[in-house]
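Chemist: Generate coordinates for the sequence data below:
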Amino acid sequence: MKFTKMQGIGNDYIYINCFEEKVQNPSELSIKLSERHFGVGSDGIILIEPSDKADCRMDIYNADGSQAMMCGNGIRCVGKYVYERGIVKKDVLKVDTMSGVKTLYLDVENGIVVSVTVNMGRPDFQTEKIPVTYPKDRMIDEPVVFGATEYRVTCVSIGNPHCVLFVDDVTKVEIEKIGPMLECDKIFPHRANIEFVQVLSPEEVNMRVWERGSGETWACGTGACAVAVACAANRKTGRSVTVHLRGGDLHIKWEEKTDEVLMRGPAEFVFDGTIEI
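Modeler: The predicted structure follows:
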């Protein structure tokens, strides 16, 4: 089977062109290929497929085999892949996902996609839509006890569930301990992505992320969007911020007129390969 490894600021996936070949048991395949010692090594696999409602479709499987609704870094790489490989030769294209159809705007120089802006849609703060089990219909700066510790959290959906916590220093967060505890807490019926954010200025933040199904990753596009929206909702920043992640920077803008979130960042090829499965 042919595959392509790509990364968006360190969030790496294995991409399979399903215009050319079909994949059986993608969950099992993702577990096998994602293993960094015995497989190719990645945060999961992404299938690029034909779509009857968009230019193409992406289906995402995490490293543990679970299916993801949306991946902001992954969808930028899909845009670069389909453009540069000649599948969809348009600088504005639509990609179907489990979270709906997303519009991508490609910044192309000499035939190379140098950055991608994605319209991630409108954030949803409704607890039942995220989903999160909580007595209020919104969860913005709410006190919640996880384990024996009380945290103040903001929960939002960017096509998938996110829980944002503000901290003084992201480098000091015991993410391997706190991340899985919050991800799998009973208040999140479908688990959740957990973001830790340190506000540097009204236009700039640091963040780390514990991704549902993958653990700590170098970057998470939907997580960066969730952080930007949570910062603005808590009046800690403006509506346009640069988010510094372990793998690099994303630029997020929460449009006031449309309520839509725009995410801009890079996408890179790593290598092509073949593997026996």
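
Chemist: Only C-alpha atoms from now on, for both contacts and neighbour counts.
Modeler: Noted.

Chemist: what's Glu203 in contact with, if anything?
Modeler: Glu203 makes contacts with Thr237, Gly238, Ser240, Val241, Thr242, as judged by Cα atoms under 8 Å, 6 or more residues apart in numbering.

Chemist: and the first one, how many neighbours?
Modeler: Read that as Thr237. By other Cα atoms under 10 Å, the residues close to Thr237 number 20.

Chemist: Contact partners for the nearest residue to it once chain neighbours are set aside?
Modeler: Among residues not flanking Thr237 along the chain, Pro202 sits closest, at 4.0 Å (Cα to Cα, 6 or more residues apart in numbering). Applying Cα under 8 Å, 6+ apart to Pro202 gives the contacts Lys236, Thr237, Gly238, Val241.

Chemist: Another sequence for comparison is provided below:
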Amino acid sequence: MLRFEKYEGTGNDFIIFEMSELEGLQYSLLAQKVCDRRFGIGADGMIVVSPSTVASIQMIFYNADGSLATMCGNGIRCFAKYVYDHQLVDTKVFTVETLAGIFNVEIIENEEATSQVCVNMGRPNYFDSSVPTLESGEPFINQVIEIDQVPYTVSSLFMGTIHTVLFVEEIDEFEVVRLGSAIEKHPLYPMKTNVNFCMVIDSNHLEVVTWEKGVGMTLACGTGSVACAFLSQKLYDCEKKIVVQVKGGELVMELLGDEMYMTGPTTFICKGEYLD
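Modeler: Okay, here's the model as predicted:
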């Protein structure tokens, strides 16, 4: 029996295990099993809590399809509440090692069920190996790709994981599924891409729906919302502090210097034992 806890951050939900529970198990296979919403516990991803030699603690993250992910914005907030509530860290400000690097997090408000967590998400990387390149050496911004012989303007960047953003006048969930799944697997993205549909409401407010690679359409995506905030400031002169409305709630993005800070809720849902 494997002890687990389940958390959600603006509707993005995760199963959390401690590494000591999983000795001898294949994490990728376990993620597929526990994240299954009919035959498992059900979640968008699986998180493993691990010791770190370079940070306060380490987060290992798997998508629902069993693929290893470099980073998850909503996941790291849920992870932060878990390790703080379980006294695996002893301060409200600490560092988390991920495959995308080390992130600074802070527990802003901590209640038994729901907490507010702030994460320094850093700077955008327009030239990561997972992002398409232009011969001119310019970032892949406002570039036209074709889906079913129809042109779409997209921008791609790396925020701990690759994100592609389409700015739209309205969000149509049918198009999110149709275009999201097509762009995710477009030949330009051999490592696949997350796809964000972003509507600029005004200079302080965005609405975002994300098609996550390896998962599908989710209620929220933290790294995707950060990508949309950076691009909306760059392309639409949006303010340095932006409220991002996602299907599962709200995230607040604030640009301090050249780094984006994301603040949002995380809620404990339940705990139990999984019979593997």
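
Chemist: Quick check: closest non-adjacent residue to Arg264 of the first structure.
Modeler: Of all residues not flanking Arg264 of the first structure in the chain, Thr117 sits nearest, at 4.2 Å (Cα to Cα, 6+ apart).

Chemist: burial count for the one you found?
Modeler: Look at Thr117 of the first structure: counted by other Cα under 10 Å, it has 23 neighbours.

Chemist: And for Lys185 of the second structure?
Modeler: 15.

Chemist: for Arg85 of the first structure, same thing?
Modeler: Arg85 of the first structure: 9 neighbours (other Cα under 10 Å).

Chemist: That one matches what in the second structure?
Modeler: Counting by TM-score structural alignment, Arg85 of the first structure lines up with His86 in the second structure.

Chemist: Mean per-residue distance, the lengthiest helix in the second structure versus the first structure.
Modeler: Across the second structure, the longest stretch assigned as helix under DSSP state H is helix 222-236. Helix 222-236 of the second structure, aligned to the first structure and superposed, deviates on average by 0.7 Å (mean Cα distance after the TM-score superposition for the first structure).

Chemist: I'd like to know how far the residue nearest to Thr237 of the first structure sits from Val88 of the first structure.
Modeler: Noted for Pro202 of the first structure: a distance of 38 Å to Val88 of the first structure, by Cα to Cα, to the nearest Å.

Chemist: Likewise for Gly10 of the first structure?
Modeler: Gly10 of the first structure is 25 Å from Val88 of the first structure, where distance means Cα to Cα.

Chemist: before we move on, what about Cys225 of the first structure?
Modeler: Per Cα to Cα, Cys225 of the first structure is found 26 Å from Val88 of the first structure.

Chemist: just Thr133 of the first structure next, same as before
Modeler: 41 Å.

Chemist: So these two - more neighbours on which side?
Modeler: Val88 (17 against 14).

Chemist: Asp52 of the first structure: neighbouring residues, count only.
Modeler: By other Cα under 10 Å, the residues close to Asp52 of the first structure number 8.

Chemist: so Cys78 of the second structure sits in a strand?
Modeler: No. Counting by DSSP: H, G, I helix; E, B strand; the rest coil, Cys78 of the second structure falls outside a strand, being helix.

Chemist: how far does stretch 85-102 of the second structure sit from the chain's center?
Modeler: Centre-to-centre, stretch 85-102 of the second structure and its host chain are 17 Å apart (Cα atoms, centre = their mean, to the nearest Å).

Chemist: That one: which residues count as buried?
Modeler: Val89, Val93, Phe94, Thr95, Val96, Glu97, Thr98, Ile102 (16 or more other Cα atoms under 10 Å).

Chemist: Quick one: end-to-end length of that stretch, please.
Modeler: Distance across stretch 85-102 of the second structure, first residue to last, is 21 Å (Cα to Cα).

Chemist: measure Thr154 of the first structure to Gln7 of the first structure for me?
Modeler: Using Cα to Cα, Thr154 of the first structure is found at 28 Å from Gln7 of the first structure.

Chemist: same thing with Asp249 of the first structure?
Modeler: Counting by Cα to Cα, the separation of Asp249 of the first structure from Gln7 of the first structure is 13 Å.

Chemist: more crowded one of the two?
Modeler: Neighbour totals were compared for Asp249 of the first structure and Gln7, and Gln7 leads with 23 against 19 (other Cα under 10 Å).

Chemist: that's a strand at the more buried one, yeah?
Modeler: Yes. Assessed with three-state DSSP, Gln7 of the first structure lies in a strand.

Chemist: wait, it sits on Val270?
Modeler: Yes. If you go by Cα atoms under 8 Å, Gln7 of the first structure and Val270 touch, sitting 6.9 Å apart.

Chemist: what's the neighbour count on the nearest residue to Val49 of the second structure once chain neighbours are set aside?
Modeler: Of all residues not flanking Val49 of the second structure in the chain, Glu18 sits nearest, at 4.6 Å (Cα to Cα, 6+ apart). When counting by other Cα under 10 Å, one arrives at 18 neighbours for Glu18 of the second structure.
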